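Peer 1: Just to be clear, the model below is a prediction. Sequence and coordinates:
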Amino acid sequence: MSRIGKLPIPVPDGVEVTIDGVGVHVKGPRGELERSFSSEMEITLSDGAVRVARGSDEARQRALHGLTRSLIANMVTGVSRGYEKQLEIHGVGYRAEQKGRDLVFSVGYSHTVTVEPPAGVVFGLESPTRVKVMGIDKEKVGQMAAEIRAIRPPEPYKGKGIRYVGEYVRRKAGKATG
């Protein structure tokens, strides 16, 4: 049995979970999320916890078991606490500025790069070199942070670029003179 799939998902106070067949609707203080899952998974709500069960031991159902449980747990965490990814910008003259909801990056190109947040995602700017991506949907927050990082990924020689806070960039030696 899936070690992750068999764990119950505790529903905190202030969070409301509604299950209708294959659809799960989660509503909390930060917002609401809805998602439909495979009909092969049996999702139940009892004793203040959501449980996911599978019908058989087929490989497909074993794979879906832990995935379904993780996705529902992420939804519950998102509407109760939310998610946040932090990025930092390294490089002389590299910076970001906020214009309304959008972020404008100056990262060594001949032009600035403007990034619009999708619905449900908010940008925060702690300083010109620190960006926060916040929201209730873990998938959207992670995808938006990855798209921002892809504007100018960190390069291995000087370490310039956009990286996640705490990300280790493996450095290479430069050209040997001789």
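Peer 2: Yep, that arrived.

Peer 1: make it CA atoms for all contacts and neighbour counts henceforth
Peer 2: Noted.

Peer 1: Gly14 looks like it's in a helix, true?
Peer 2: No. Going by DSSP: H, G, I helix; E, B strand; the rest coil, the assignment for Gly14 is coil, not a helix.

Peer 1: Not including adjacent chain positions, what is the nearest residue to it?
Peer 2: Gly28 (5.9 Å; C-alpha to C-alpha, 6 or more residues apart in numbering).

Peer 1: Around that neighbour, how many other residues sit close by?
Peer 2: 21 (other C-alpha atoms under 10 Å).

Peer 1: does it really touch Val79, like I thought?
Peer 2: Yes. Counting by C-alpha atoms under 8 Å, Gly28 touches Val79, with 4.8 Å between them.

Peer 1: Can you pull the residues that touch both of the two?
Peer 2: By C-alpha atoms under 8 Å, 6 or more residues apart in numbering, Gly28 and Val79 have these common neighbours: Val15.

Peer 1: Wait, Val50 touches Lys6, no?
Peer 2: No. Under the criterion of C-alpha under 8 Å, Val50 makes no contact with Lys6, lying 10.3 Å away.

Peer 1: Looking at those two, which is more packed in?
Peer 2: Val50 (20 against 15).

Peer 1: what's the neighbour count on the closest residue to the more buried one other than its chain neighbours?
Peer 2: Excluding the flanking residues, the one nearest Val50 by C-alpha to C-alpha, 6+ apart is Ile9, at 5.0 Å. For Ile9, the neighbour count with other C-alpha under 10 Å is 20.

Peer 1: quick one on the thing from earlier: ok, so what distance separates the residue nearest to Gly14 from Ala150?
Peer 2: Noted for Gly28: a distance of 32 Å to Ala150, by C-alpha to C-alpha, to the nearest Å.

Peer 1: Got another one to weigh against that:
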Amino acid sequence: MSRIGKRPVELPSGVSATVSGQTVEVKGPKGTRSFTATDDVSISVEDNAISVTPRGGSKRARQQWGMSRTMVANLVTGVSDGFKKQLEIQGVGYRAQMQGNVLKLNLGLSHDVDFEVPEGVTVTAPKQTEITVEGIDQQLVGQVAANIREWRKPEPYKGKGIRYKGEFIFRKEGKKK
């Protein structure tokens, strides 16, 4: 039995869901998202909650049960609250700023990095050393944050680079004389 799959997904106020076949469409104050489940599970909306149940007892049906419920829960969270990733920049001269739809990064390279922000994600730089990535699609928000971090990962000796807020970087000791 899937412990995650057994619990129904509650719909907060202002969020509505419709099921047509295997597709769930969730509308909320931040937008509209949809998810198409496999044929191994059945999805239903009752009493202001979405429930997912497996069709049969096969291993694949049980695997899809918990995963489908989590995907539906992420849709509901995305359209009601949204998702947010925060990045910090550490290093002398390292900074970020937004210019229109382009994030300009100075990361100690021979050139400035111009990161084009994709559709469906909002990137802001409240300070020169902070970047905030927000959106209603959890996968897209995480991928954009990872792509920005990829330009200069934190190094273990001085800790310079782009890191997630609150991320622990294992530090190494330098050479000794």
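Peer 2: Sure thing, it's come through. It should be emphasised that the depicted structure is a prediction, and the values quoted were computed from it without experimental measurement.

Peer 1: Need the TM-score from the superposition.
Peer 2: TM-score of the superposed chains, computed with TM-score structural alignment, normalised by the length of the second structure, equals 0.98; 177 aligned residues with a C-alpha RMSD of 0.8 Å.

Peer 1: would you list every one of the helices in the second structure?
Peer 2: Assigned by DSSP state H, the second structure shows helices spanning 3-6, 59-80, 138-150.

Peer 1: Of the ones you listed, which is nearest Gln22 of the second structure?
Peer 2: Closest approach to Gln22 of the second structure among the helices of the second structure is made by helix 59-80 (10.6 Å; C-alpha to C-alpha).

Peer 1: Give me the mean deviation of that closest one from the first structure.
Peer 2: Here the mean offset of helix 59-80 of the second structure against the first structure after fitting is 0.7 Å, by mean C-alpha distance after the TM-score superposition for the first structure.

Peer 1: and that helix, what does it pack onto?
Peer 2: helix 3-6, strand 9-10, strand 23-28, strand 31-36, strand 41-46, strand 49-54 (3 or more C-alpha pairs under 8 Å, 6 or more residues apart in numbering; DSSP states H and E).

Peer 1: Pick the most deeply packed of these.
Peer 2: The highest mean neighbour count among these, using mean count of other C-alpha atoms under 10 Å, belongs to strand 49-54: a mean of 21.

Peer 1: Now tell me what touches that strand from outside.
Peer 2: 5-11, 17, 40-45, 61-62, 64-65, 68-69.

Peer 1: Repeat that for stretch 58-68 of the second structure.
Peer 2: 1-5, 37-38, 40-41, 52-55.

Peer 1: Was I right to think Arg163 of the second structure contacts Glu88?
Peer 2: Yes. With contacts counted by C-alpha under 8 Å, Arg163 of the second structure reaches Glu88, the gap being 5.4 Å.

Peer 1: And the two? Which one has more around it.
Peer 2: More crowded of Arg163 of the second structure and Glu88, by other C-alpha under 10 Å: Arg163, with 25 against 20.

Peer 1: Could you pull up the residues touching the residue nearest in space to the middle of the second structure?
Peer 2: Centroid check for the second structure by C-alpha atoms, centre = their mean gives Gln138 as the closest residue, at 2.9 Å. When contacts are counted by C-alpha under 8 Å, 6+ apart, Gln138 of the second structure touches 74, 78, 82-83.

Peer 1: Let's see that with 10 Å instead.
Peer 2: Shown in contact with Gln138 of the second structure (C-alpha atoms under 10 Å, 6 or more residues apart in numbering): 71, 74-75, 77-78, 82-85, 121.

Peer 1: State which strand of the second structure is the longest.
Peer 2: strand 83-90 (DSSP state E).

Peer 1: Spell out which residues sit in contact with the aligned residue in the second structure for Val24 of the first structure, please.
Peer 2: Residue pairing (TM-score structural alignment): Val24 of the first structure is matched to Val24 of the second structure. By C-alpha under 10 Å, 6+ apart, the contact list for Val24 of the second structure reads 17-18, 33-37, 43-45, 50, 72, 75.

Peer 1: distance of the aligned partner of Gly100 of the first structure in the second structure from Ala146 of the second structure?
Peer 2: Using TM-score structural alignment to pair residues, one finds that Gly100 of the first structure aligns to Gly100 in the second structure. Gly100 of the second structure sits 21 Å away from Ala146 of the second structure, going by C-alpha to C-alpha.

Peer 1: repeat for Glu173 of the second structure
Peer 2: 27 Å.

Peer 1: higher neighbour count, these two?
Peer 2: Ala146 (17 against 8).

Peer 1: isn't the more buried one right up against Tyr164?
Peer 2: Yes. The criterion here is C-alpha atoms under 10 Å, and Ala146 of the second structure meets it with Tyr164 at 9.1 Å.

Peer 1: Now do the shared contacts for these two.
Peer 2: The contact lists of Ala146 of the second structure and Tyr164 share 85, 87, where a contact means C-alpha under 10 Å, 6+ apart.

Peer 1: Help me confirm that Leu87 of the first structure comes into contact with Tyr164.
Peer 2: Yes. Look at Leu87 of the first structure against Tyr164 with C-alpha under 10 Å: they come within range, at 4.2 Å.
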